[in-house]
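**Q** Just a sequence and a predicted model for now, questions to come.
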Amino acid sequence: MSVYKSSKGVEMIAIDSGKIAAMVAQMRSAVATVQAPISPVIVGPTKGSVDFGQVFKAQMDQVNALHQDAEKLGQRFSLGDDSVNLSDVMIASQKSSIAMQTTIQARNKLVTAYHDIMNMQV
């Protein structure tokens, strides 16, 4: 971006289209990363059944990995690593936060369902 004066004395700003194209490419790559396919469900010992414990552990491991990645990116950015962009840090942080919120909401639904079943009269 450069600033220059027009013939009428008004300051004009010239925008570098190369920088805009680079920013658009960076945003597209971030969107492609976010839209990555979700890991498959782990199938239990019998065909067609799902082991809840394995699925729960896999989900918790995924949430933990997202949190650790966000922490590492944040630390690298704070230490001045030029290969880490602020947008990457913010995206990783938001992905981690959303994964944690989703896990908490699923847990709350499971606890509510458990209480409902336990309070049923037989």
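**A** Thanks, I have it.
**Q** Please make it C-alpha for all contacts and neighbour counts, starting now.
**A** Fine.
**Q** Neighbours of Gln105, how many?
**A** 12 (other Cα atoms under 10 Å).
**Q** Repeat that for Gln75.
**A** Every residue meeting other Cα under 10 Å relative to Gln75 is counted, giving 14.
**Q** The one 3 residues further on too?
**A** Here the count is done by other Cα under 10 Å, and Ser78 has 11 residues near it.
**Q** Can you tell me the element the spatially most central residue of the chain falls in?
**A** Centroid check for the chain by Cα atoms, centre = their mean gives Lys95 as the closest residue, at 2.0 Å. Assigned by DSSP states H and E, Lys95 belongs to helix 86-118.
**Q** before we go on, here's another structure to hold up against the first:
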Amino acid sequence: MNVRFPPLSPLDALGAAGTAAGVGGLQRSAPAGAATGVRQAQFSSVLENALKDVSQSQLQSGELQKQVQLENPKVGLEETMIAMQKSQIHFQAALQVRNRLVQAYSDIMNMQV
């Protein structure tokens, strides 16, 4: 699973509220790659793709397990065990990301304004 998040500036966290009108007197400038036509990945699309990779890894691992149980000579036990370990690592990484996001949300919601 290749999860690469683009670097965020503090103003990126403002979302739509920080558009051309600005927030709190701050004007939001265009991203550095906007002038050159480089598209920055949205956090939601990066997260969605990562979760799809985790799901695909688990499906592949399950299929290999099924083939080993059916005694398919083309599928080796070593290959199946490696796929199972990879899918487990992918799932654990996704779980840690989810836990961090929930903790960050809780921290933000508990802030005094």
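**A** In hand now; what should we look at? Computed from a predicted structure; not experimentally measured.
**Q** Let me see the TM-score of these two.
**A** The pair, once superposed, lands on a TM-score of 0.66 when counted by TM-score structural alignment, normalised by the length of structure 2; 83 aligned residues with a Cα RMSD of 2.2 Å.
**Q** circling back to that earlier point, now do the helix holding Lys95 of structure 1: which elements does it pack against?
**A** Counting contacts by 3 or more Cα pairs under 8 Å, 6 or more residues apart in numbering; DSSP states H and E, helix 86-118 of structure 1 packs against helix 52-78.
**Q** What span of structure 2 is the helix it packs on aligned with?
**A** Helix 52-78 of structure 1 lines up with residues 43-69 of structure 2 when matched by TM-score structural alignment.
**Q** from the chain's centre, how far out does the matching stretch sit?
**A** On the basis of Cα atoms, centre = their mean, to the nearest Å, stretch 43-69 of structure 2 sits 13 Å off its chain's mean C-alpha point.
**Q** Likewise for stretch 103-113 of structure 1?
**A** 21 Å.
**Q** Also stretch 40-58 of structure 2?
**A** 5 Å.
**Q** The helix holding Lys95 of structure 1 against structure 2, how far on average?
**A** Helix 86-118 of structure 1, aligned to structure 2 and superposed, deviates on average by 0.4 Å (mean Cα distance after the TM-score superposition for structure 1).
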